[in-house]
Every structure is written in C-alpha cells, then in structure tokens.
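Chemist: next comes the sequence, and after it the predicted model I'd like to discuss.
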Amino acid sequence: MADEPVDADLDITITYATDLFGQETVELLGKRLAAILGQVARQPATPISRLDILTPAERRQMLAEATGTAASSVPCSVVAAFDEQADRTPDAVALTDGHIALSYADLRHRAEALARTLRAAGVTTETPVPMLMQRSVDLVVGILAVLKAGGAYLPIHTAYPLSRMRAVAADSTSPVLLVDAAFRDHELVVGERAAGRQVLTCEPDPSVMVTDLPDVHPDQLCYVMYTSGSTGEPKGIQITHQGVVDLVRDPSWTMHTDDRTLFHSPHAFDASTWELWGPLLAGGQVVVAPPGNLDAAALQKLLHEHKITRLSLTAGLFRVVADELVDAFAGLTEVTTGGDVISAQAVNHTLEHCPDTIVRTTYGPTEMTLCVTQYPWRHGEQAGATVPLGLPLRDTHLYVLDRHLQPVPVGVSGELYLAGAGTARGYVNRPDLTATRFVVNPYGPPGARMYRTGDLARWDAAGNLHFLGRTDDQVKIRGFRIELGEIETSLTARPDVRHAAVIAREDQPGDKRLVAYLVPTDDGTPIDLAQLRRELGAQLPDYMVPSAYVTMAALPITANGKLDRNALPAPERHTTTDDTPRTARQDVLCRLFADVLGLPDVGTGDNFFDLGGHSLLATRLVNRIRTTLGVELGVRQLFENPTVAALEPHLTSARPARPTLRARSTGNR
C-alpha cells in the first residue's frame, strides 16, 4: 500500500497477489478501509475498537440475511390451535401408543375433564404445575389438561436424582403435583404430599362442579424446562404459548394430516415440544414410544411397526443410527437432528442410503423455543466438512456481533445473538440472570429484546452461518446442555477435594465425554473415586457425572494465572486384562467392548461405564452384539450387567435377533 498526498486528498493503491485474493474481495477491503478512514477523519477521538468496519451496503445486506422471512405472527395459544384442529378433524387419531388410541375429540374430552379437576385444586392462570410421569398417553393428556386449566406444564426429568427433583419442584408455587402410578410412591412425591402439596393423577374427579375453563392468552406461560446452571442450581426457562405456535406453524416443516411423529424424547427436554405440538396442531398423529431409553434396534422396530414419517433425534443419536443402522431412516419422510454439532458424515451417509428421506438439521437453544434455524438436506446435496447452522425460521433474527454489539464482517468471529419469534420470557426467579442474557435489541423495534447465546459464530461469503465454539464453559453432551461450573461446584464442596476442573474431551471423534481433574486437600487423604462417583450421581443427572477422573498435585495454569485447559492430560483407562475370556462368546464380547470404547483390550470383569461408556455408546454396543452374535439384547440389560462376565449369561436366553427391516417402496403416500 502506498499513499501520495495530493493537496488535501489521500490516494490509496492496493497491490495484491491474484492467486490469493479475488478482485471483489480486494475492492471490498478498499471500501472498508475508506469507511474507517472517513470515521477517523470525522471523529479522531473515536477508540479503534468502536470503529465500524462494515460499509453501509454490507451492514444492510448482513442484517437482511440474518432475518427470516418477515411475517406478522397470528396471535394464538396452543389451546386455541389444538381446539381449532380438533374441530376440523374430531375423529382422526391424535395419539396412540400401539394399545390405546385417542381421537382428537377423545383427547380434548379427557384433557378438559382433568383440567376441571386441576382448576378445582387451585391451578389458575400461569400456575407452573410440576409433572413426574413416565412417557405415556396419560402424560400427553395431562400436559394438555394443564394448559386448558390455564397453567403451564413443568416436567421433572424422571432420571434426575432426588435432590435435583426437589430443587425443580421447589421453584413452583403450584398447589398440585401431577404423577402417574409409576411414581405415586416416589420419595419426592411422599415428601411433597407431607408438605401439603396435593398429589393428583390423570384420573379426573367426577365430583368436581367446575364447568367453565379459562380463555388462554397467546402470551401466557406454556411450559418451564430446566437446564444446567453455572451457580450449581438448575435454571428454569419460561416459554410462552405464542412461541410454541410460531415454532410449529413455521412453513419450513410442511406438516401433513397423514404424518405420524414418534414422541420418544424425554418430556423434560425441549425436543419434545416439536414431537408433541408439531403433529397435534397440524392434524397429524403422535405415536408414544415406550418409557425409557431406546436403542437403535428398538427405534427401528417402532418406526416400522407404526409407519412413522417424522422423527427427531439428537445429533449424537442421529450419528449412532446413521453409522450402525442407517436403513432405519429409509421409510421416513424426514429426520430432524440438532442439539449439538452435527456430523456431516452422518448426514451424507443418510442421504446416500435413504434417497427419499430429508435430513433437516437445526440449531437453537431452549431459550428460543427449541430452534431458530433449519436446513433440509436432500439426496444429491453434499454437506461439507462442517454442517452450517441453517436458515432462519420465519420472523427470527440472527446477529453475529462484537463486544460493542456491532455486526462483524463476513469471515470474522463474533457472538451470536437471537431475537424474534420464540424468545423466552426469561428464567424462573432469576431476574439478574434474565437481565444478563436477554438484552435490549438495538436492531429491533422499541422494547425488543435479544438473547445472548454465548455461542461464537461467523458468516461465510455464501451467506452460511457456522458455529465456532463457546465464549464460556458451557458444553453439550449427548444433546444435553451442561454448565461445567455446576459440576465443579459439586466437586469442590466435598471435604477431600481442594480444587477441581471439568472439561469435555473428544479424544475419539464423535465421542465427547466429561473428565474431572481433582486436587486433593493438603492433609494427604486420597480421594475415594468410587465413593465420589456414587455421591455425585446422587446430586446430578447421569449425563453430568464425569466418566473419568484424574487426580493431580496441582492444576496447570497459564502465565496469566488462568486454568491451562490444553495442558490437562488425557485420562488413562485401566483395564483388567488378566480377566481373560473363558469362552468363545466371551472373547467376542471382549473384542466388541474394546472396539466400541476405543481400547486395545477389555477384561471380562471390566465395567463398560467405568471405562467411559455412556448411553450412546451403549446403543452402539448393543447393536454390534445384535449383528455379530445374532441375539436380541436391550440397552437396559447392559446397564444392569455392565461387564462381559455379567452380560454373557443373558445372551443364552436372549431371543434370536430379528432380521434388519428394510423399507419397501409402496408408491406415493
């Protein structure tokens, strides 16, 4: 670059290597430089950090690309939308588990009967009603009943430890706790009943005289779902009826009355929002999966038996099924995936083997009512090295901003802010945290807010948005959002732990797991890791319990005194290879265990989960056993018998494996 002053003007010439830069790129750099110099000339006292790098044309274009199709949201509650659909198709099947089937009219009648019981028990407008129930037809009836009573449903994850269940229930002022037979005598329920909270099931009280149900406003609270909190306590996210309606009525989904959607996600997880309300507000059918976790073979069986057309999977489970049993997707119109970084290889593998199936990738936090972007991948398309975040949903806004809330140029990393349809109210009883994460939107109308995600992202030249990482210590493990600080708080509260650090490691591609690094107290007492694991499991959900622990004399720090995460060593996984296989079948099982865990050897007495196994790897292992040994085995059996020695006797009584189900063309639906 050279400058030659001519009178009061400044002429700039840019010389560039044509094999590295295109002319358009260099011209844009020149325009940006001119814009910066103009700002400096007009306001020389401006700090460099506050100079706007974008040209006016770039700014207009970027703000336009960051916005989904503009459309006025039609005010509507979930209750009104469901009733409209029930009026249109009263006799169509709305809900089934394979044994019980409810039409839209039946579902409305049962929900309204229970809603009257809830009203009589004291549920009023926006009462958050805690629900401790297994996945079932009754659960869906109960959720709709809570909404029709004017309340909001607050699902308690059935796998939570008791202390966490109590923390969630304590956040609600509801006079009612809704349960089913499986949890009627649960320790939480017994305690809540003793404390004076009324415990109800989904059976309505015939003596109730309440006849009228309230009108539900679109801006009323619809549900509260809890995620990990950095302070050591879970935080409840408040979502409105309008947010749910805007999500499921987005034109990108193109739901049909003959669609059958599998409801299999935990109902305390926001993926259940789409699985339930997507079909129910469009005249489709919800197929309720049995309670508990599903392995790949059980999932495939359900998809085939119920002729499922729509399926939603977390990114981790999608990868496992795509790798191990991709034909399971062949009969689907669409499989939707998100909740974590999505494997491009899994997307491409599915498109190659299931050419009639759309793979819809999504992105979005719970604070924005499940997701804000989507992209429908079709046969013939090829995902690159990474899967972009996708296109904004209708009336949704995405901003990649610097620390001064100014848009950053194409190719530059910034923090992602989200606004528009689906924005949550905030966090239950946490006005401080709400004010920190939901901030004023300088690019929206007066009073508009935007959600600060903490995600780092960048735009590329083609207008695609790419996820780059986090600005904080939040991670995603198997689709669950985890604040590492919450785990560290639980660890350092122990008397034998002086310092603790927890990170998410991915030493094997696609296998992200939590590892805890511990510094014992100065008294020299060793940390009992087995006891620590048990006690941590009583405080935190299983997906937040680290799978490996490393004891250190001190945590490594950088020159600035911060934790040096890059210097934390990979954990060693010790196996008891002296426990050699005694039979040919044990030998096969040991090799399958080792292969799935990424280890050279595994002994017959080694615990699958102590060596780093988790639910997704368990699904992979069960499928490998099924295909290699030709026996039917459930994930639960592996959880109950996590060693080769304990598991092998159960294979002798297992049923022969069913043949792999393959989709058969039956013409157009």
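Modeler: Okay, I see it.
Chemist: switch to C-alpha atoms for all contacts and neighbour counts from now on
Modeler: Will do.
Chemist: give me the buried stretch members for the helix or strand where Q586 lies, please.
Modeler: Assessed by DSSP states H and E, Q586 sits inside helix 584-597. Of the residues in helix 584-597, 586-594, 597 count as buried by neighbour count, 16 or more other Cα atoms under 10 Å.
Chemist: hang on, R449 packs against N441?
Modeler: Yes: contact criterion Cα atoms under 8 Å: R449 and N441 qualify, at 4.7 Å.
Chemist: got another, please set it beside the one above:
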Amino acid sequence: MNYIDNLQESIEKHYNKNAFFIDDTFFTYKDLAIEISKIRITINQTLNTSEKLIGLIANDDIKTYAAIIAFWLEGKAYVPINPEHPQDRNETILKSLETNYIFDSTEKASFHGFTLLFPSKTNNENIDIKANSIKENDLAYILFTSGSTGTPKGVPITYNNLNAFIKAINFDGEFKLNSSDRCLQMFELTFDFSVVSYIFPLLEGACIYTVPRHSIKYFYIYKLIKVHQLTVLSLVPSIIHYLRPYFEEIKAPQVRYCSFGGGVLYNDIIQDWNKCIPNSKTFNYYGPTENTIYSSYYKLNKENKTHNGVISIGRPLNEVTYIIIDKNNKEVPIGKSGELALSSNQLTPGYWKNEQKNKASFFFKEYNEESLRFYKTGDLCFRDSENDYIYLGRIDFQVKIRGFRIELSEVEFHAKSKCVKKVNMVAIDILNDLGNAELALAIESEVFDTSEILENMKEKMPDYMIPAHIKFIKELPYNSNGKIDRNQLRTYLK
C-alpha cells in the first residue's frame, strides 16, 4: 500500500526531527519509531494474525499515535474509543466489533471481557517499522458516529479508501506540506478530521501540535499559533467564533494553509479571520465520514461564492463523482436543489453490521456508461452554472412550519444581515405546547435590542419564516467534534 510505504520512508528519513508536540513536550520521529516497535512486539506476542480489529483508547499521547501506525504496519485496524464517553456506549461499540483486545497507553481501561494491550516493557530499542503484507480491502479504522436510533453506527474505512483519499488531496498540488511545517491537530481521534491532521504531516516529516483534552480548546490553539508559530491550521468553523474577540491580537503571517470542515462556514467571519492569516491559502472542505473525510473543497478568495452567507463547498476531488438527486434517486437539472449523492474509491464498503442502514444509504446507478455505487449524504445542495456545489443545509434541518418548507440557513442569513454586532446565531425548530413546530432563534450574546433584526427579516421573508422565539444564551452548545449540538440547544429554548 502506497501510503504505508511512504509513512515508513518518512519516519526513517526524519529520525532527528520533531514529530509531535504533546502537552508541552516534543517527541522526535525516532521516539515515535521506538514506541511503534514496542507496540508491535506486544501485538506479535499477544494477537493471532486473524485478529484484525483493536479498540484504541483515544488518549492524547505519543504512545496512542504510535499505536495507530503500529496497527497499520501489522495490517490491522484501530477503533478509537473516547474514555470520557459513557461506559455503556463504549461497551456497545466494543461488543459490536467482536474483538477481544483494547490498547490503552495509560493502562487504566476497564472493560469486562476484554484484554488490555500496552507497549512492551522491554528496554530493547531495536526499531521495526517495516510493513507486513497488507490487502487493499483490509480495514484501516472504524469510526462510530451517532445513529438516529440512539445506537452508534460504525463507518469502516479500508486501506484502499485512505490511499485513494491521500492521492485525491495530492492530485492538484494545492495542499502540499513540507518537513518544516508546524501543524495543528485539534480533533478527538474519534473524529475523522483527526486523520487528516496527523497523516499528512507524518508523510512529509512535519511536526504535529496537539490540543490537550482538558484545555480550553480555542485558547490553547491561540497560544500554539502565537508561541509556536504554526504554519498549517485545520479547524472547525466554531473555533474562529470563539477566537473572534482576539482577532485584533492574532498576527500570523507564517500560516501557509488554513482548512475548514465539519460545519457551515460563513463568509462574514472568514473575511475578518483572513486578516489574521494574510499569507495563507484557505480552503472550505466538505465531506462525510462515509467518503473518507474530504470529498470536495472551495479555495477562498476576496470574493467568495456564497448562498445565504454560506461559502460554497466547491467541486469534487479527483475521481469523486457528485450528483444531485430527487427522492427517486433521479438527477435534477443544474440550479435545482436536491440531495447530494457521491461515488468514489474513497467510499466506505458500508456501515458496520447494519444492513438496514446500508440499504437506505447506498444505491447503484448508471453514470457515464458505468454502474457506480453512490452514497446519499443527507445534505441539500445544488450545482450552479460554473459547476460549483452550493450547500443549503441538512435535509433534516429543512423544516416545515405551517406546511411551508423552510431552510434554516436562510433564516440565519437574514437575521445576521442587519445585526451590527458580530455574533453567532442559530435558527432551529421547536415544538410548542400544542405539539406544533415553531421557529426559534438562538443568539450567542448578552441581551440587545433585536427590533431592527426582526424588521429586516419581515421585509425579506414571509411571516412563517420569522422566528416566534428569540433567546440569548452565553454559549451555544457544541459536541466533541465542534458541531452545534442542536438537540441540546432545543432543551435550552423550551
């Protein structure tokens, strides 16, 4: 496998360079290689070759990252487990894997019926980072995301999927790291963007700067940018909302690349943010976990393409196919909205042991005289006349009020357009005492007069699109992946 071979070559080439900065400590590529080798000894002494899946307690330390590489070199897959998630949830995930093993760098994990793995205690520093024979359809990792039924759903990604993704990112040369880069890794290992944040730096011999789990995330990122002069930033949009009060203080001309993903990116705040990183290439990436992280991107410029203030998700990566479909999986014309479906070699083989979900989410369709397997993203989009894709919101965020279908992003756009204060706003549907859906607007701010905002909205939208409730809250709730937790927000607004 290309990326596994390239990882080995990069580690060997950059032994004396720093690979990680974790909790105020630097670790070299040689340190990483030694830890990888110790973990491989444990694997070979403990596991049968038939064991392919290993639970990985997602700690923020060098041994955990070394474990990922060690598993890959052995042709195995990691399944990250957040130690702060409920025990029942984690046990449900682990039991679904039918594995007997969990790796925990702290040696503190306790799950009944599972064998705990940790690095060999040997003082032997012999380095072994040569890969075993790996089949392209073997699994590289499985990520579990929230499921609509309340049971986590597993998304397996193969070595071939990950290899195709890396090739697609490298195809046009827009994003090319070097061994001098200092790269942010702010994501939980249970979130797919973490893979981008560690794998591309490792492939080029760059240094990865992680964010401790119990830190104030946005403040720690601010400190890393300022003190360590980071050159590559991978962010969720919510982070720059938190950083906004510090924009005047952030002067980071050394930043070469800034990538956003995992949420809607608004043009108004990005214009201000780009003044902090004046020399950076900035990208808005889009992609579901099911298609190995990124599927398309839009390169930002002075005049960005937007819809309701939301920046375009651009065009598909090389060898990724996008189509916009109706409820019958038929393509709709350019300019008409529908559900985005995609096909590529990055696409997961299917949800882990969930045939019902697979049947609902994947379908085959003739496209350019080929029968392609497509994934229905659940995202409402349209393709414009220049072949850029415009994101309108989740289909399940498209609500009906008094029988009228409403795009919540449009409500948010008009609410912000006349607001002098630069604050975050989220439109959401809630149920009244009669069980009818009503619109609410949550504003992340101290209380201020909203009469001008409401008057503007009444001028721009029909009455059924005007929020019946406006509530000011100190902080919008976010989940561990940096996305707004709409279920929790609804409880705030009741």
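Modeler: Looks like it arrived, so ask away. Note that the structure is a prediction, hence the values are computed from the model and not measured.
Chemist: make TSV out of the buried residues of helix 584-597 of the first structure and add distance to G338 of the first structure.
Modeler: Below are the buried residues of helix 584-597 of the first structure laid out as TSV (distance: Cα to Cα, whole Å):
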residue	distance to G338 of the first structure
Q586	37
D587	37
V588	34
L589	32
C590	33
R591	32
L592	28
F593	28
A594	29
L597	24
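Chemist: quick one: the aligned partner of P237 of the second structure in the first structure from Q531 of the first structure, how far?
Modeler: In the first structure, the residue matched to P237 of the second structure (TM-score structural alignment) is A315. Note on A315 of the first structure: its distance to Q531 of the first structure, by Cα to Cα, to the nearest Å, is 32 Å.
Chemist: and these two? which has more neighbours close in?
Modeler: A315 (23 against 10; other Cα atoms under 10 Å).
Chemist: and whatever residue of the second structure lines up with A282 of the first structure, how far is that from K336 of the second structure?
Modeler: A282 of the first structure maps onto E204 of the second structure when the alignment is built from TM-score structural alignment. Distance of E204 of the second structure to K336 of the second structure, computed by Cα to Cα: 42 Å.
Chemist: more neighbours: which of these two?
Modeler: Under the criterion of other Cα under 10 Å, the comparison of E204 of the second structure against K336 puts E204 first, with 21 against 14.
Chemist: for the host helix or strand of L188 of the first structure, packing partners?
Modeler: If you go by DSSP H and E, L188 of the first structure is part of helix 187-194. Helices and strands touching helix 187-194 of the first structure, by 3 or more Cα pairs under 8 Å, 6 or more residues apart in numbering; DSSP states H and E, are helix 162-170, strand 198-200.
Chemist: overlap in contacts, R449 and N441 of the first structure.
Modeler: A419 (Cα atoms under 8 Å, 6 or more residues apart in numbering).
Chemist: show me where the stretch 451-600 of the first structure has helices.
Modeler: 484-492, 529-537, 584-597 (DSSP state H, counting those that start in this stretch).
Chemist: after the last one, next one along is what?
Modeler: What that stands for is helix 584-597 of the first structure. Assigned by DSSP H and E, the successor of helix 584-597 of the first structure is helix 615-629.
Chemist: quick check: buried residues in that following helix?
Modeler: The neighbour-count criterion (16+ other Cα under 10 Å) identifies 615-627 as the buried residues of helix 615-629 of the first structure.
Chemist: same question, stretch 282-302 of the first structure
Modeler: Buried residues in stretch 282-302 of the first structure (16+ other Cα under 10 Å): 282-290, 293-300, 302.
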